[in-house]
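# just a sequence and a predicted model for now, questions to come.
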Amino acid sequence: MHRPPLAAVLVVAAALLTGCASGDDWSQRRPTPSAVGALGAGFTGPGRSPAPESTVTPSPGSWSGVRPSPGFRVVLLGAGGDRPAKTLAKAVREWAKETDVDLRTVTASGAADLLPAVTRALELHPDLIVSVGNDLIDPLTTVSPSHLAQQFLVVGAELAEPTQNVTAVEWPGASFRGEGLGTSSAYEPASFTDARCAAAVRAGAAAVLTGHTGIVVRLDEF
């Protein structure tokens, strides 16, 4: 039986290793990601696209036809070990696995690490930073206006005065806007169910992917 020269085997092996690694190398440029599919009727309502800082209440499931194009790069930015934050983080990971998203995680180790954690997420230059945990709202309020090219998705809370690059998803029981600010409804940890968090992540991602950014997506039903 004929065997290829050792040198040829090594070349092929090197090529395979390079190919496997290239998908994880975020330093390399690649085509701008896009949405696959389209929003269903009732996501934003009739007429023009929603204005920045406005609130939309999408029809249940109107976001389900949208997913990211292959290789979409997402950083899960987390803080806090409470059940709501853990449930949201789980929902982000499940969505990433389901849609073949390239996901990395940055977690703040404590109060002193909140701003540094945001900076670490920014340094990865992802297509989207998904923030979970109320403790990150004030740091994001400080940092996000200075990084308008970076898209953020805040799930289970919102910024009091978001810029065009910050999209939020909230619902009754989840509308924290920062320390010292009131909420539009009482904070209720029990409202962070698996089903609601999953819907929130998908609805928010669909909004960002279709260019409806800088708004609040409110899930009264899902």
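That came through, no problem. Numbers count the residues shown, from 1 in each chain.
# only C-alpha atoms for contact and neighbour calcs from this point on.
Will do.
# so which helix or strand takes in residue 96?
Per DSSP states H and E: residue 96 is located in helix 83-99.
# and that helix, what does it pack against?
Helices and strands touching helix 83-99, by 3 or more C-alpha pairs under 8 Å, 6 or more residues apart in numbering; DSSP states H and E, are strand 73-78, strand 102-107, strand 128-132, helix 194-209.
# report the buried residues of the second one.
Read that as strand 102-107. 102, 103, 104, 106, 107 (16 or more other C-alpha atoms under 10 Å).
# for the first one, same thing?
For strand 73-78, a neighbour-count test (16+ other C-alpha under 10 Å) marks 73, 74, 75, 76, 77, 78 as buried.
# ranges for the helices of the protein?
With DSSP state H as the definition, the chain shows helices at residue ranges 6-22, 83-99, 114-123, 137-143, 194-209.
# please identify which of those helices is closest to residue 36.
Distance to residue 36, taken as C-alpha to C-alpha, is lowest for helix 194-209 among those, at 8.6 Å.
# putting a second one here so we can go through both:
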Amino acid sequence: MRPPLRAVAMLAAVTALALGTAACGSDDDWSQPRAKPSPVGTLGPRFVDSVSPPAPESTVTPAPGSWEGVHPPKGYRVVLLSAGTDRPTRSLVDAVKTWADEEHVKLRTVVADGAADLLPSVTRALDMHADLIVSAGNDLVDPLVPVTANHLSQQFLVIGAELAEPTHNVTAVDWSGASFRGEGLGMSSTYDAGSFTAARCAASVRAGVAAVLSDLTGIVIWLDEV
């Protein structure tokens, strides 16, 4: 005897839901690290000197827009780690979120809850196994130092600031109005909160991610012109 049509329809619906949930779960599972993602597209010829690649910890000044041809692959996983509510930090956070939306990036956020939570927030971001952790906020510079040096397989991008002695997995994007370096060095004499414009923040995210995806890491990208 064949089962009633209603029972067949319900069974099909339950099966489809189970398959859909399983597929969604596997796609969104961040519980384990994965192979290094490859970029979609290539950098422009004037991003860096192709004949003489930048040395670790060196500063490069790419031609404006030379990073626009590089995009993250489908399913790229990014954690936005932020601290502070000042205008520059808010501008950077907005830029990362806008970029993630435009590029269909899988984005998670970690916000440090005060000074006591700075180092724990970095650890929480690390535990998410993202392809890239993007840091926004000067207060995170010093807490990042020990974590980045002890987790060399995790890529970090610091925007609007830089680590004084970065390891090869830390890339920074800076400009004359930013360049905070932590370690008691104080704020740069050229610091200008007004330099954190929407255009420069957007460019810093795109240029930094393009460099990381293209294996140009451990350097400082200088963006006085965007």
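Okay, I see it. As the structure is a prediction and not an experimental result, all values here were calculated from the model.
# how alike are these chains, TM-score-wise?
Remark: TM-score between the superposed chains equals 0.95 [TM-score structural alignment, normalised by the length of structure 1]; 222 aligned residues with a C-alpha RMSD of 1.7 Å.
# can you pull up the most central residue in structure 2?
Nearest to the geometric centre of structure 2 sits residue 134, at 3.2 Å (C-alpha atoms, centre = their mean).
# what's the counterpart of residue 12 of structure 2 in structure 1?
With TM-score structural alignment defining the correspondence, residue 12 of structure 2 maps onto residue 8 in structure 1.
# near that match, how many other residues are there?
For residue 8 of structure 1, the neighbour count with other C-alpha atoms under 10 Å is 10.
# again, but for the one 4 residues further on
As a burial measure, residue 12 of structure 1 scores 11 neighbours (other C-alpha under 10 Å).
# thinking again about what came up before, okay, the helices of structure 1, which one's buried deepest?
helix 194-209 (a mean of 23; mean count of other C-alpha atoms under 10 Å).
# what's the average distance for that one when superposed on structure 2?
Following the fit onto structure 2, the mean deviation recorded for helix 194-209 of structure 1 is 0.3 Å by mean C-alpha distance after the TM-score superposition for structure 1.
# quick one on the thing from earlier: how about the contacts made by the residue nearest to the centre of structure 2?
Taking C-alpha atoms under 8 Å, 6 or more residues apart in numbering, we find residue 134 of structure 2 in contact with 78, 79, 80, 81, 156, 157, 158, 159.
# show me what the first one aligns to in structure 1.
Using TM-score structural alignment, the equivalent of residue 78 of structure 2 in structure 1 is residue 74.
# OK, contacts around that match?
Neighbouring residues of residue 74 of structure 1 by C-alpha under 8 Å, 6+ apart: 101, 102, 103, 104, 126, 127, 128, 129, 130.
# reformat those residues as CSV; add distance to residue 210 of structure 1.
Listed next are those as CSV, based on distance: C-alpha to C-alpha, whole Å:
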residue, distance to residue 210 of structure 1
101, 16
102, 19
103, 20
104, 22
126, 17
127, 13
128, 13
129, 16
130, 16
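# one step back: now, which of the buried residues of strand 73-78 of structure 1 sits nearest residue 145 of structure 1?
residue 77 (17.2 Å).
# ok, now which ones touch the closest one?
Taking C-alpha under 8 Å, 6+ apart as the definition of contact, the neighbours of residue 77 of structure 1 are 105, 106, 107, 108, 117, 118, 121, 129, 130, 131, 132.
# what is the nearest of the residues you listed to residue 201 of structure 1?
Comparing those against residue 201 of structure 1 with C-alpha to C-alpha places residue 130 closest, at 8.7 Å.
# aligned partner of that closest one in structure 2?
Residue 130 of structure 1 is assigned residue 134 in structure 2 as its aligned equivalent, the criterion being TM-score structural alignment.
# can I get the helices of structure 1 in a markdown table with distance to residue 67 of structure 1?
Putting those into a markdown table (distance: least, C-alpha to C-alpha, whole Å) gives the following:
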| stretch | distance to residue 67 of structure 1 |
| --- | --- |
| helix 6-22 | 22 |
| helix 83-99 | 7 |
| helix 114-123 | 22 |
| helix 137-143 | 25 |
| helix 194-209 | 7 |
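# of all the ones you listed, which one is nearest residue 167 of structure 1?
Of all the helices of structure 1, it is helix 194-209 that lies closest to residue 167 of structure 1, at 7.1 Å by C-alpha to C-alpha.
# same for the closest one, what does it pack against?
When contacts are defined as 3+ C-alpha pairs under 8 Å, 6+ apart, helix 194-209 of structure 1 sits against strand 67-68, helix 83-99, strand 152-155, strand 166-170.
# the inter-axis angle of it versus strand 128-132?
Helix 194-209 of structure 1 runs at 150 degrees relative to strand 128-132, counting by axes from the mean of the first three to the mean of the last three C-alpha atoms, to 10 degrees.
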